[in-house]
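1. One predicted model, sequence on top.
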Amino acid sequence: MKNVDKYARGYFMPPEMSLNWAKKEYITEAPTWCSVDLRDGNQALVVPMNLEEKLEYFQMLVEIGFKEIEVGFPAASETEYVFLRRLIEDNLIPDDVTIQVLTQSREHIIQKTFESLRGAKSAVVHLYNSTSVAQREQVFRKSKEEIIEIAVSGAKLLQKYAEETEGNFKFQYSPESFTGTEINFALDICNAVLDVWKPTADNKVIINLPATVEMSMPHVYASQIEYMSNHLDYRENVILSLHPHNDRGTGVADAELGLLAGGERIEGTLFGNGERTGNVDVVTLALNMFSHGVDPKLNFENILEIIEVYERMTKMKINERQPYAGKLVFAAFSGSHQDAIAKGMKWREEKDCEKWTVPYLLIDPKDIGREYEGDVIRINSQSGKGGIGYVLEQQYGLDLPPKMRESFGYIVKDESDKFQKELLPDEIYGIFMKEYVNVSTPVEFLHYAYTKSDDYETKVTVNIKGEVEELTGFGNGRFDAINNALQQKLGIQYSDLVYKEHAQETGSKSNAVSYVGITAADGSVYWGSGIDADIMTSSVKALCSAVNNLLKG
């Protein structure tokens, strides 16, 4: 590509390599989660949420299990100010939930922020100012010392107004654009703020290190976090928080490696909504932990309901391939994938497995409210016999013989290819019924009767092209006798008869399902199926269906 030389790596590695995080295998416990949907996410919407929408969204976040929720920038928006007052005055904040608000390091903004928080039972006041080289030089045109003074004066003002305001307050500081800041300068400014607040075991503060712009590969961010964690003053009384964005598409990786490197808290949004390419996706991050057997302490068991509220409130859509949440993320169209999933599911049933190990499915879709039917096995022209057979078995109780699955699979794939569309389960079932079940032309089975002597003598009544005839056959059983009668009357020969039967559903009123395959003289195999309350009748109907398919060629 042209112009590649104009780009430079704008991040800063720590002065000493910090790689202890790389020795850890996985995240062993959930971080403290802080949803920033109602601030960072909301300000990124084309049409921000109104008051009633914000109230509904807040309630959903509480139900999911968030214990910290950033509710806005009350000094910058009248809607957010009114929303915050409504939460406090109407006692809508549960006792175990802490709200968070954002403020710049400017006295009139800090003053109005504390006015909005009057009477809050538990609130985090989040102070920030930008510290990166680009921001210092291009936007503020200030020295490092002047940038530190902005942060320190803001920290002092937070203390002042907290003492004068009714409520219970905690403090948080973010060196905004941390990833573009020299690491030692980021450390200096954070320690300067900590020297003002002097956190204790009973009054901890939050230092939040945001990837305001994601500028490096995730391992660099992790090394930056580990270095800061190792060198922050008052470390035992500091909660180290991460706020990754997704400019490079690795926000989740930044968060995961950052947690290994010492992060204890995550600020993010549902489905990654946020400025530019978005914030870290809390749903993906939490369910990644879940897939490793770690309780994320957030409840996404009703993911479809959460998606409905999210899309209605934000006017945004979940991508079909969004991890865990997208409509197609559990779907398998490939024949080999479908076959592996179907066999994996059967293995679980047979072995009564405790752990989830089904091929191609990272987690059990049912654990987040998704269904196997319509979510996992999806049928189109790329599908195979395993997936098609799985759909019929799971939804309609039809367990086809393996070779019949293969034959039917070609019919379904041709149908999908012909109309260039995915086939729904009901459509697949309809094709099966039309092609194989109780086929009655040109030979329609009516009824039979038999007597047992040395050989079974069986009389079968059929309608052949409008004429009713009674045929007599002999064999080593009723089915064999009817089979012989049909071959003799119709003047046909076939061999290698395949037969299978089962109950379509449990209970005394269940239908019997039979499958019959016959091989014609030229080697072609023809299949038929019969469904009836009587097992023998279903068998004869299956045989007649196979014969009819042979006659039709």
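-> Thanks, I have it.
2. can we go C-alpha only for contacts and neighbour counts from here?
-> Fine.
3. Can you get me a residue count around R276?
-> Neighbour count of R276, defined by other C-alpha atoms under 10 Å: 11.
4. same question, E267
-> 27.
5. continuing past the helix or strand where it lies, what's the next helix or strand?
-> Using DSSP states H and E, E267 falls within strand 265-268. Using DSSP H and E, the helix or strand that follows strand 265-268 towards the C-terminus is helix 282-291.
6. Now that next one: buried residues?
-> Buried residues in helix 282-291, counted by 16 or more other C-alpha atoms under 10 Å: 282-290.
7. ok now do A253, which residues does it touch?
-> P218 (C-alpha atoms under 8 Å, 6 or more residues apart in numbering).
8. what's the answer for T314, then?
-> Applying C-alpha under 8 Å, 6+ apart to T314 gives the contacts 42, 45, 47-49.
9. if you set the cut-off to 10 Å instead, what comes out?
-> 37, 41-42, 44-49, 53, 57, 273 (C-alpha atoms under 10 Å, 6 or more residues apart in numbering).
10. export those to a markdown table and tack on neighbour count and distance to Y161?
-> Formatted as a markdown table, these follow (neighbours: other C-alpha atoms under 10 Å; distance: C-alpha to C-alpha, whole Å):
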| residue | neighbour count | distance to Y161 |
| --- | --- | --- |
| D37 | 29 | 26 |
| G41 | 23 | 27 |
| N42 | 23 | 27 |
| A44 | 17 | 29 |
| L45 | 16 | 31 |
| V46 | 10 | 34 |
| V47 | 11 | 33 |
| P48 | 18 | 29 |
| M49 | 19 | 29 |
| E53 | 15 | 30 |
| Y57 | 20 | 29 |
| N273 | 27 | 32 |
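11. this is the other structure I want to compare:
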Amino acid sequence: MADNKIFIFDTTLRDGEQVPGCKLNSNEKVELALQLETLGVDIIEAGFPVSSPGDFASVNEISKVIKNATVCGLTRAVQKDIEVAAEALKYAQRPRIHTGIGTSDLHIKAKFNATQEEILQRAVQAVKWAKNFVDDVEFYAEDAGRTDNEYLARVIEAVIKAGATTVNIPDTTGYCLPHQYGEKIAYLANNVPNIDKAIISCHCHNDLGLATANSIAGIINGARQIECTINGLGERAGNTSLEEVAMIIQSHKTLGFYTNIDSKQLNPLSRTVSDVMRMPVQPNKAIVGSNAFSHSSGIHQDGFLKDALTYEIINPEEVGADSSKIVLTARSGRSALAFRFQKLGFQFTRNDVDALYNEFVKVADSKKEVSDEDLEIMAKTYATQVA
């Protein structure tokens, strides 16, 4: 069963914070880290310690208060970065250094003006440096999504031999299609001789809206860690959404996977992150959007009122959301209208509802949503007319 656990690596405090306007202070980071641990996150990427004194302090403070989750610090394949990260993590009960380098031909030539062999040597050296300080070392092959599989396998084999315990295969630009990313993970699982010595991790970006799909393709093909953020925050179009992958795994039990995530905390934590990072959640966002459990179409409302399973695959309570909502618009039908009148305490017959519906449609055509106040006016006017 342990082999079917998917480790959740949350990088809201590092990659998520890279969103313009989402900068957090140290106290905010510590508070969110504690909530992430309570949520059931396995690894918290607390920051990039060498990037600023503030980030160093945040990682340091988080290391002091987190008891169960692994606390991770990001570095480049640079000795100073790794030394600073180790110092920031010195109080962590379960420290991890996350180091790496770009492996695609584009990164090798454009960023580093180097050769594949030089990059491989730098990757190995970075892992060895990190291994001097911690037992738990994760290596990221930046832009792995566009890296030649044969070369990527050579790099991964070498860094595992050097001591890496997790190997991160980022689709840094969000370019891969799900079958391509899944095939890349499967290639590594089948062609890296020592792959059994490390956990394969998915770190997918959402530039084409495929981050969640790619992460799921990754675990189906052998990965056992997903790197993600609350609300899908992250560089450019964002990262894999924690709440999405957690609920896909929970809902699709035939996949055979599980996580430690307490799903009832997803919506409350989503709102907290949104407030603290000053980044609104789009209403139609899966799982945590304000419309995720709202129904406005008459056909949908009628089915939902007969049996919620007709249009809801997740119970709102399961993810800590408010109860499902019947929203009255010009597309709503008589079933929804009768339901809302009943909720307001009006007992109307079917004939009454038929008569009221004509007035309702007129009001609904004139505004985006019909409110309870509108319904009460309609009901009282109708009662006066038939009295």
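-> That came through, no problem. None of the values given here were measured: they were computed from a predicted structure.
12. What does the superposition give as a TM-score?
-> Put the two chains on top of each other and the TM-score (TM-score structural alignment, normalised by the length of the second structure) is 0.93; 382 aligned residues with a C-alpha RMSD of 2.0 Å.
13. Per the alignment, R405 of the first structure pairs with which residue of the second structure?
-> Under the alignment defined by TM-score structural alignment, R405 of the first structure corresponds to V353 in the second structure.
14. Tell me which residues touch the nearest residue to that match once chain neighbours are set aside, please.
-> Once flanking residues are discounted, V353 of the second structure sits nearest to A338: 6.3 Å by C-alpha to C-alpha, 6 or more residues apart in numbering. Applying C-alpha under 10 Å, 6+ apart to A338 of the second structure gives the contacts 344, 346-350, 352-354, 356-357.
15. Only the buried members of the residues you listed: can you turn that into a PyMOL selection?
-> Remark: buried members of those, expressed as a PyMOL selection using 16+ other C-alpha under 10 Å:
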select buried, resi 353+356+357
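16. Which position in the second structure pairs with Y360 of the first structure?
-> Aligned partner of Y360 of the first structure by TM-score structural alignment: Y311.
17. Over to G344 of the first structure?
-> In the second structure, G344 of the first structure lands on D307 (TM-score structural alignment).
18. That match: neighbouring residues, count only.
-> D307 of the second structure is flanked by 11 other residues according to other C-alpha under 10 Å.
19. how close does it sit to I313 of the second structure?
-> Counting by C-alpha to C-alpha, to the nearest Å, the gap from D307 of the second structure to I313 of the second structure is 11 Å.
20. before we move on, what about K184 of the second structure?
-> For K184 of the second structure relative to I313 of the second structure (C-alpha to C-alpha), the value is 31 Å.
21. Mind checking which of the two has more residues around it?
-> Taking neighbours as other C-alpha under 10 Å, K184 of the second structure and I313 compare with K184 leading, 26 against 10.
22. where's the more buried one, which helix or strand?
-> Element membership for K184 of the second structure (DSSP H and E) is helix 178-191.
23. average gap between that helix and the first structure?
-> Mean deviation of helix 178-191 of the second structure relative to the first structure after superposition (mean C-alpha distance after the TM-score superposition for the first structure): 0.8 Å.
24. For that helix, grab the matching residue range in the first structure.
-> Going by TM-score structural alignment: helix 178-191 of the second structure matches residues 218-231.
25. What is the distance between that stretch and the centre of its chain?
-> Relative to its chain's centre, stretch 218-231 of the first structure lies at 29 Å (C-alpha atoms, centre = their mean, to the nearest Å).
26. buried set for that stretch?
-> Those would be 218-229, for stretch 218-231 of the first structure by 16+ other C-alpha under 10 Å.
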